[in-house]
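Undergrad: Structure here, sequence nowhere to be found:
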């Protein structure tokens, strides 16, 4: 790539990253101001700053009520941050899966990880925690995702190596089987459990709390660090196995590592936010079209774009049909599918893997 084009892409990446970061901060304040308890945007910002920086005068001069403080800090801020973490995590997992199988249509759910997490969570909802040895819903969902990851890896091995084609086929088959198990559990359970099952399967961050942010945050940091350390190997893998091997990359071992990282990241997100589709499919394509396929530029935009996308979706979920809340999975499908089709029609879509 010529030096001028490289500098132009680097400048575009920087500007886009700054714009997405500012948008995310704006959405945190806006989300804190939206709800049944009346809180202005300035008040919401003051509450967040007041909790982060001790000694702020407005926290004790009576201008903010305890109800406003509770609404913003204990309910609205955690769900906004969880939406950001979930969106960033799913987007990063999607980007890693697409380079793992070298397929532009790959995303975390294609490997059955979401279906495995759903089976674990639904088992707890239907039979209760005690029947599963005291496992909580989050832990059971994570265990289901991990089991699905191990199953796909075992089925995808050919001649002691992971085959990209086998990974996709094994993921689709295993995901379909696990979805059938979930459907059977749903229709065979008591009526009062059906709503809980469906709400989890469609995704929601309405039950977010500060402690629930720890798992996704740790998973995102670990996955992000690993991806940053492997960025050159990821770029090499895009060129094909033979080229990657000639550059000193063990393609099979790298695929195995990326499968584990993406699956555990997805499982962690699904365990706290339920099944949310399209984020891992659309956002990496948006990033590639915007800044190119080089993972040094694409991954930061992917993470920030995923966070902003799901924060906007959560804000719409709370307001479009208020006081009824729309599950996130429905909104991401409504927004993601048309946006995905629009991306396909753009001239730069081939950089994202379309039209080949």
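TA: Ah, there it is. Predicted model only: the values in this text are computed from it and were never measured.

Undergrad: use CA for all of it now, contacts and neighbours both
TA: OK.

Undergrad: All the strands of the stretch 151-300 of the chain, in order from the start?
TA: With DSSP state E, counting those that start in this stretch as the criterion, the stretch 151-300 of the chain has strands at 157-158, 161-162.

Undergrad: how many neighbours does residue 177 have?
TA: Per other C-alpha atoms under 10 Å, the neighbour tally for residue 177 reads 15.

Undergrad: thought residue 37 was touching residue 71?
TA: Yes: the criterion here is C-alpha atoms under 8 Å, and residue 37 meets it with residue 71 at 6.9 Å.

Undergrad: So those two - more neighbours on which side?
TA: A count of neighbours by other C-alpha under 10 Å puts residue 71 above the other of residue 37 and residue 71, at 20 against 12.

Undergrad: Is that one in contact with residue 38, as I believe?
TA: No: contact criterion C-alpha under 8 Å: residue 71 and residue 38 do not qualify, at 9.2 Å.

Undergrad: Which of the strands of the stretch 151-300 of the chain sits closest to residue 92?
TA: strand 161-162 (20.8 Å; C-alpha to C-alpha).

Undergrad: Kindly spell out which helices and strands sit in contact with that closest one.
TA: Counting contacts by 3 or more C-alpha pairs under 8 Å, 6 or more residues apart in numbering; DSSP states H and E, strand 161-162 packs against helix 251-273.

Undergrad: still on that earlier bit, so which of the strands of the stretch 151-300 of the chain is the most packed in?
TA: Among these, strand 161-162 has the highest mean neighbour count (mean count of other C-alpha atoms under 10 Å), at a mean of 19.

Undergrad: And the contacts of that strand?
TA: Contact with strand 161-162 is made by 153, 156, 252, 253, 255, 256, as judged by C-alpha atoms under 8 Å, 6 or more residues apart in numbering.

Undergrad: How about stretch 240-252?
TA: Against stretch 240-252 from outside (C-alpha under 8 Å, 6+ apart): 161, 162, 163, 233, 236, 237.

Undergrad: take a look at this one as well, against the first:
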């Protein structure tokens, strides 16, 4: 029932968000345009401009926001259980910083120019994969992947990648490119398009399904390696497979949206307080909550100071910091419940 209610809230949020902006369209008219696009319905000649704004510009952007919000929330749940750290989020493994270096390098040097508009996203994805490989190689010792070593290595690699990115920006000859890079590293859905949506949708939806099937494994990992081993469970094997999965999902998301903070950190805690610590339940609810949250964050991003846009990371931090502090100060709250 909770999931059904959240899904209906998500649908309503998507329709409202698509209609709001510089060109205001009522929810009823928005639904009519969307239905016409999906079914091949008729649009009057004087409505073509509004229809194109709704279908070609806003709809892929809002859908991308929902997918990224869902993906970040689910990956946050998985990583917090995988490394047994309440402060972990999708970017603690250095994936976001690696993706940022890839995007910055492509933007400043003009690399991967043959890919056209997808060059920056491709550079970000390659950077994310390289970061994931380096973190895994540095934190793995004799086939054992310690949660503490994984977190510490991820944090160190993240700081290292941020230093590299700062050096690239410092020596960048084009100040306009530098401004664009700084904006990208704080998150934006401004480059959303129908062409990029299928890859992100496939990565996030398949990733959500696989993570949900690993719900019991995450429950056991959250108990600790000794407890897991006593139950005949191989924590290192599952941790390695989960690391690969969350790195791929995060890399795809960062490549199209940039680095968006606090969503993967705060949403899992909020959901656990409502539905409990069982990861099957948390992974069913958290993506929907994250999707709704990110749709409204993106709406605020493009309307609060229109025609300019606020970086998404600014809004998520302004919301996430006080919420997280309130959660931590809540009497009796501990990781995974109360």
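TA: Sure thing, it's come through. Because the structure is a prediction, the values reported are computed rather than measured.

Undergrad: related to what we said a few turns ago, could you flag which of the contacts of strand 161-162 of the first structure are buried?
TA: Buried residues within these, counting neighbours by 16 or more other C-alpha atoms under 10 Å: 153, 156, 252, 255, 256.

Undergrad: Quick check, central residue of the first structure?
TA: Geometric centre of the first structure, nearest residue: residue 90, 2.1 Å, by C-alpha atoms, centre = their mean.

Undergrad: residues touching the aligned partner of that one in the second structure, list them.
TA: Aligned by TM-score structural alignment, residue 90 of the first structure pairs with residue 72 of the second structure. Applying C-alpha under 8 Å, 6+ apart to residue 72 of the second structure gives the contacts 90, 250, 263, 264, 287, 290.

Undergrad: just the buried ones among the contacts of strand 161-162 of the first structure now: which is nearest residue 321 of the first structure?
TA: Comparing these against residue 321 of the first structure with C-alpha to C-alpha places residue 153 closest, at 41.7 Å.

Undergrad: dump the residue contacts of the alignment partner in the second structure of the closest one.
TA: In the second structure, residue 153 of the first structure lines up with residue 136, judged by TM-score structural alignment. Taking C-alpha under 8 Å, 6+ apart, we find residue 136 of the second structure in contact with residue 150.

Undergrad: go on, the one 4 residues further on?
TA: With contacts defined as C-alpha under 8 Å, 6+ apart, residue 140 of the second structure is in contact with 146, 150.

Undergrad: hmm, 6 Å instead?
TA: Contacts here follow C-alpha atoms under 6 Å, 6 or more residues apart in numbering; on that basis residue 140 of the second structure touches nothing.

Undergrad: Report the separation between it and residue 146 of the second structure.
TA: Going from residue 140 of the second structure to residue 146 of the second structure by C-alpha to C-alpha, to the nearest Å gives 7 Å.

Undergrad: and what of residue 55 of the second structure?
TA: 47 Å.

Undergrad: mean shift between the host helix or strand of the match of residue 90 of the first structure and the first structure?
TA: Using DSSP states H and E, the element containing residue 72 of the second structure is helix 59-82. Taken over the aligned residues, the distance from helix 59-82 of the second structure to the first structure averages 0.8 Å (mean C-alpha distance after the TM-score superposition for the first structure).

Undergrad: immediately after that helix, which helix or strand?
TA: Next helix or strand after helix 59-82 of the second structure toward the C-terminus (DSSP H and E): helix 95-109.

Undergrad: Go through that next one and flag the buried ones.
TA: Neighbour-count burial for helix 95-109 of the second structure [16+ other C-alpha under 10 Å]: 95-108.

Undergrad: equivalent range in the first structure for that helix?
TA: Aligned by TM-score structural alignment, helix 95-109 of the second structure falls on residues 113-127 of the first structure.

Undergrad: tally of neighbours for the residue in the second structure that residue 218 of the first structure lines up against?
TA: In the second structure, the residue matched to residue 218 of the first structure (TM-score structural alignment) is residue 202. Residue 202 of the second structure has 13 neighbours, counted by other C-alpha under 10 Å.

Undergrad: do the one 5 residues further on as well
TA: Counted with other C-alpha under 10 Å, residues neighbouring residue 207 of the second structure total 19.

Undergrad: now it: how far from residue 88 of the second structure?
TA: Taking C-alpha to C-alpha, one finds residue 207 of the second structure at 19 Å from residue 88 of the second structure.

Undergrad: How about residue 314 of the second structure?
TA: Taking C-alpha to C-alpha, one finds residue 314 of the second structure at 19 Å from residue 88 of the second structure.

Undergrad: more crowded one of the two?
TA: When residue 314 of the second structure and residue 88 are compared for neighbours, residue 88 comes out ahead with 22 against 16, by other C-alpha under 10 Å.

Undergrad: quick one: the more buried one and residue 82 touch, right?
TA: No: with contact defined as C-alpha atoms under 6 Å, residue 88 of the second structure does not count as touching residue 82 (9.4 Å).
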